[in-house]
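**Q** What follows is a predicted structure for the sequence shown.
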Amino acid sequence: MTSTDSRPQTAGVAPGAWASLAVVSGGLFLAVMSTTVVSVALPAIGQAVQANATDLEWIVDAYVLVYATLLVAGGTLGDRYGRKGLFLLGIGLFAGGSLLTGLASSVPVLLLGRVLQGIGPALLVPGSLTIIRATFEDERRRAVAIGLWSTSSGLAMALGPVLGGVLVHAAGWRWVFLFNVPLALILLLVAAKSVPKLPRVPAEAGFDWWGAVLSTVSIALLVLGVIEGQAAGWDAPLVIGCFVAGVAALAGFVLWERRKREPLVDVKLFAYRGFAVANAAAFVVFFGFIGVIVYLSAFFQQVRGESPVSAGLNIAILGVSLAIAAALTGKLVERVGERGPMVFGLLLSGAATLALLVLDNKSGIGEMWWQFVALGVGIGLCGTVTTTIAMSAVAAERAGMASAIVNALRQIGQVFGVAVLGALVYAGLSHGGAGGKLPPEQGIQFVDGLHNALWVAGLALIAVAIAAVALLPRSDHSGQQKGAPK
């Protein structure tokens, strides 16, 4: 796929390519940071709008759920109706959702704004790599561009908690959302001039609307069941109904996609071991990592009584370690292949998560910093490699769909991580105390619940590492997987 820009290209790089890279990287930065920046603001939001623990989970999950479930559909729509137009629309919707959320005075309006925010990245993120591929035709320069694009995600994870803490402390929780608006508008103006129009991909069949509906409904019902289970009880008719209907919708989605000539998701791709393992790893990594970030941030504020700025600086240790490891992973993969860094990263992050079980209600960052560093390095190693493994496990013509699936499963893992781990953390607490510092007795109960969440996250990471050792095809030092289907 090439750019429609007719101006001459230099050294395999289209005119305006670096400006386009800055724009698409900026879009990814805002999309990722809109999750991490909120984590330190949840206690303040809870106090301001009288939100309980379930409400706070939905403030995180409403954004990520919409983002995750529409991601693959957004990629397909971009192919058919134009990447640039969908990219600009995504930025505009993200800005509008940020404005609505920042001005909200009640939980329902907050959730509506977060849903609108989530639609934006679902439209703009899938087209980012396509735009980079079209504007950087030289493979070496394209690799540099993709590395810079990926680094923006790590920086968002590193800076999000710190920025969130500073904004909450200096200007109030509303600016955690409002600060997105001017940045998004700047991106919108630059993108309109610098991002090229790319040829549309012709399709023999219409868009798979039923596939999009079934996938969205199934994930939403399962997440609703997990979140509401802690409030209504796991045997409540509503909760049981959500799980049953969610599983039924998921089964219907799989059956429907197997029959489609041009499916939204080609479920047959999961028959390839490398693809299946890489996607399982992507799900578990974000399940454990983002869930742990959200509730460690709550621990520092609700149990330790630290300020949002202090909590953000503590969590930033994780993000900085992740960003550094992610930046170095490319060179490591060139030397030893993909399998080793992925397995080692999963084992290291799982062990570091379990090592956090030593924390109690009096623990500070002085006792936990080394676990934070190890966890960030582990996630940086394995998280960076999962997309490459998934892409190399399938034929070239399916690479776009493979990329969309693995990114969607990352976000879905994040949704379930916040929901499942949150159910464990707050299991013994009254929801009314979710917004501020907890009394000492409830602080101990919070730590007990956090220990249960750490057990689940740590063991899940180690389990997928073992599965990777057993099932992942070996790779040579160039990163090409042996036995990958052609």
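**A** The structure has been received and is ready for your questions.
**Q** contacts and neighbour counts: CA atoms only from here.
**A** Noted.
**Q** Name the residues of stretch 253-266 that come out as buried.
**A** Across stretch 253-266, burial judged by 16 or more other C-alpha atoms under 10 Å covers 253-254, 256-257, 263-266.
**Q** Other residues contacting that stretch?
**A** For stretch 253-266, the external contacting residues (C-alpha atoms under 8 Å, 6 or more residues apart in numbering) are 72-73, 76, 204-205, 207-208, 211-212, 214-215, 267-268, 401, 405.
**Q** now do the same end-to-end measure for that stretch.
**A** 11 Å (C-alpha to C-alpha, to the nearest Å).
**Q** sorry, back to before: so which of the contacts of stretch 253-266 is the closest to Ile379?
**A** Ile405 (19.2 Å; C-alpha to C-alpha).
**Q** hang on, that closest one packs against Val72?
**A** Yes: counting by C-alpha atoms under 8 Å, Ile405 does reach Val72; the two are 6.4 Å apart.
**Q** neighbour-wise, which of those two wins?
**A** A direct count of neighbours by other C-alpha atoms under 10 Å for Ile405 and Val72 places Val72 higher, at 28 against 24.
**Q** What residues sit buried inside whichever helix or strand that one is part of?
**A** Using DSSP states H and E, Val72 maps to helix 53-81. Of the residues in helix 53-81, 53-79 count as buried by neighbour count, 16+ other C-alpha under 10 Å.
**Q** again with stretch 473-486
**A** 473-476, 479-481, 484.
**Q** Identify those among those that sit within strands.
**A** Among those, no member falls in strands (criterion: DSSP state E).
**Q** Am I right that Asp448 is in contact with Leu429?
**A** No: in this structure Asp448 lies outside contact range of Leu429 using C-alpha under 8 Å: 10.5 Å.
**Q** the more surrounded of those two?
**A** More neighbours surround Asp448 than the other of Asp448 and Leu429, with 21 against 17 (other C-alpha under 10 Å).
**Q** Leaving out chain neighbours, which residue sits closest to that one?
**A** Closest residue to Asp448 apart from its sequence neighbours, by C-alpha to C-alpha, 6 or more residues apart in numbering: Val425 at 7.5 Å.
**Q** another one to put next to it:
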Amino acid sequence: MRRSPWATLVVLALAQFMVVLDVTIVNVALPGIQSDLGFSVTGLQWVISAYTLLFGGFLLLGGRAADLLGSRAVFTIGLALFGATSLAGGLAPSPGWLIAARAVQGLGAALLSPAALSIVTVTFAHGRARNIALGVWGGLAGLGGTLGVVAGGLLVDALSWRWVFFVNVPVVVLLLAITPRFVARFGPRAGERSFDLLGAVLGTGGLLALVYGVVRAQPVGWSSPEVVGCLIGGVLLLVAFVAAEARSAAPLVPLRLLRSRTLSSAGGALALNGASFLSTFFLVAIFLQQVRHGSALRAGVEFLPMGGAAILAALTATAMVNRFGTRPVQTAGAAVSVAGLLLLSRTGADDAYAAWLLPGLVLFGFGIIGVGVPAQIAARADVATAEAGAASGVVQAFYQVGGALGLAVVTTVSTSRADSAIAGGATPSAGLTDGFHRGLLIAAAFSVAIFLVSALSPRVAPHKEQQPVDGVTVAA
């Protein structure tokens, strides 16, 4: 059956949009969840953290499974698991039930997301078509995070917190019904089909330990034995993982992927991009609600221009990559991000939204996707089709783990600064504003690092309709 690649993209992008939306939509429901289910203050964080932990920890395994079992099969399994656990979360009668549902939902996302990106990579040929597809992918991902706050506010205000989970169910049912019609079946990779059990245990365990340590850093402190032990253990497991992969006949992650300068530099940029985006999103959401005293719904509406800028950036970046290649577009995106963050970092509690927050959010939204789209394109420029799933898992693991680390660092610095200011006699509003400013300067430092990484990265020029050479595309 002949399928339109653009119809395939719509199905896959809608699934990814739902995954990204779910990261932020739950945030505005937390107060209702806490009062309804009787969560403790420390326990409530696990509604978010359980999802992040499993999502980040199992991405490598999800990407490899897509290569070995077939990407559409793994996508479908992940999608069904995501929908079933969304329903279970909405029906949760207790804190333990909800946390367990969120954890398994994260596992579903870790299967779904790299498989979907793998299908996009192999559905569209190298060059302009793939660049446009990845631009759409990046734009919807940026918009999903923003719309999650608006959608969550609307659902909680009009219905209840349970609907931030129930809303996924009809979307998943629709996607499961139309996937066989619009998404081609890509068979399993030929040859050895070993899952590399040792690599899976070491790689997944290392990522889980790192993400868990980062998640726990905020409530218990970076110097806590629990956090230090997890971070050291995670690093040791990942070192052992690299050693095991070097000797494996069928590795979970072929090390030649990590030796690729285009993929490794793009992965570094995406990790820093995730750190900048997630930390800025968190800080601005707190600033809008706790300092400027807006409602969750109003905060979401005030975020919307950032989402619109993200869509415009995706379209613009795609066109610019086709003309100039990835490196100049990526460095320009980083520079715009820095400008937006510096403007936001000078915003006071009573400053006009239109004069300060709006231009800062628009610049940042434009810049963050201006980095993401060319980095996504560059990361796949020299990846063979048979390893598209593994490469997608690696790239998304960079982003998720980088985002978790960056958020933890910025949250710790921002909270420490706010507490210190309040202890010194500042009002709570002034202290939170001071912490907000300090956190945004750290986020701006991440974007400066993106600029440096991008400036030193290879210049991939996929605007020329590249032809694979032995399964590999040549980058300049």
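**A** Right, received. Where do you want to start? Just so we're clear, the structure is a prediction, and the values are computed from it rather than from any experiment.
**Q** which of the buried residues of stretch 253-266 of the first structure lies closest to Phe283 of the first structure?
**A** Among these, and counting by C-alpha to C-alpha, the member closest to Phe283 of the first structure is Val265, at 16.2 Å.
**Q** can you confirm the closest one is in a strand?
**A** No: looking at Val265 of the first structure with DSSP: H, G, I helix; E, B strand; the rest coil, it is coil, so not inside a strand.
**Q** what do we get in the second structure for it?
**A** Aligning on TM-score structural alignment places Val265 of the first structure opposite Val253 in the second structure.
**Q** How much space separates that match from Ala390 of the second structure?
**A** On the measure of C-alpha to C-alpha, Val253 of the second structure and Ala390 of the second structure end up 6 Å apart.
**Q** okay, and the common contacts of the two?
**A** What both Val253 of the second structure and Ala390 touch, as defined by C-alpha under 8 Å, 6+ apart, is the set 60, 64.
**Q** picking that back up, neighbours of the residue nearest to Asp448 of the first structure, how many?
**A** 23.
**Q** Hmm, it is touching Val456, no?
**A** No: counting by C-alpha under 8 Å, Val425 of the first structure does not reach Val456; the two are 11.2 Å apart.
**Q** quick one, what contacts Gly120 of the first structure?
**A** So Gly120 of the first structure contacts 67, 89-94 (C-alpha under 8 Å, 6+ apart).
**Q** What's the separation between Trp163 of the second structure and Pro428 of the second structure?
**A** Relative to Pro428 of the second structure, and taking C-alpha to C-alpha, Trp163 of the second structure is found at 33 Å.
**Q** got the buried residues for stretch 450-460 of the second structure?
**A** For stretch 450-460 of the second structure, by 16+ other C-alpha under 10 Å, it's 450-451, 453-455, 457-460.
**Q** Tell me how far it lies from the chain's centre.
**A** Distance of stretch 450-460 of the second structure from the chain centroid (C-alpha atoms, centre = their mean, to the nearest Å) equals 20 Å.
**Q** same thing with stretch 60-80 of the first structure?
**A** Using C-alpha atoms, centre = their mean, the offset of stretch 60-80 of the first structure from its chain centre is 11 Å.
**Q** do the same with stretch 222-235 of the first structure
**A** The answer for stretch 222-235 of the first structure is 22 Å, by C-alpha atoms, centre = their mean.
**Q** packing partners for the lengthiest helix in the second structure?
**A** If each helix of the second structure is counted by residues according to DSSP state H, the longest one is helix 388-423. Applying 3 or more C-alpha pairs under 8 Å, 6 or more residues apart in numbering; DSSP states H and E, we find helix 388-423 of the second structure packed against helix 41-57, helix 59-69, helix 95-123, helix 197-220, helix 261-286, helix 428-455.
**Q** Just name the most buried of the ones you listed.
**A** Counting by mean count of other C-alpha atoms under 10 Å, helix 59-69 has the highest mean neighbour count of these, with a mean of 28.
**Q** Quick check: next helix or strand after that one?
**A** Next along the chain after helix 59-69 of the second structure, with elements defined by DSSP H and E, is helix 71-90.
**Q** tilt between that following helix and helix 388-423?
**A** Relative orientation of helix 71-90 of the second structure versus helix 388-423 (axes from the mean of the first three to the mean of the last three C-alpha atoms, to 10 degrees): 30 degrees.
**Q** For helix 71-90 of the second structure, which helices and strands make contact with it?
**A** helix 59-69, helix 95-123, helix 163-166, helix 168-182.
**Q** so where is it in the first structure?
**A** The aligned range for helix 71-90 of the second structure is 83-102, by TM-score structural alignment.
**Q** buried stuff in the matching stretch?
**A** Quick answer for stretch 83-102 of the first structure (16+ other C-alpha under 10 Å): 83-102.
**Q** and if you look at stretch 134-145 of the first structure?
**A** Within stretch 134-145 of the first structure, judged by 16+ other C-alpha under 10 Å, the buried ones are 134-137, 142, 145.
**Q** Reformat the residues you listed as a markdown table; add distance to Ala311 of the first structure.
**A** Below are those laid out as a markdown table (distance: C-alpha to C-alpha, whole Å):
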| residue | distance to Ala311 of the first structure |
| --- | --- |
| Ala134 | 41 |
| Thr135 | 40 |
| Phe136 | 40 |
| Glu137 | 43 |
| Arg142 | 37 |
| Ala145 | 33 |
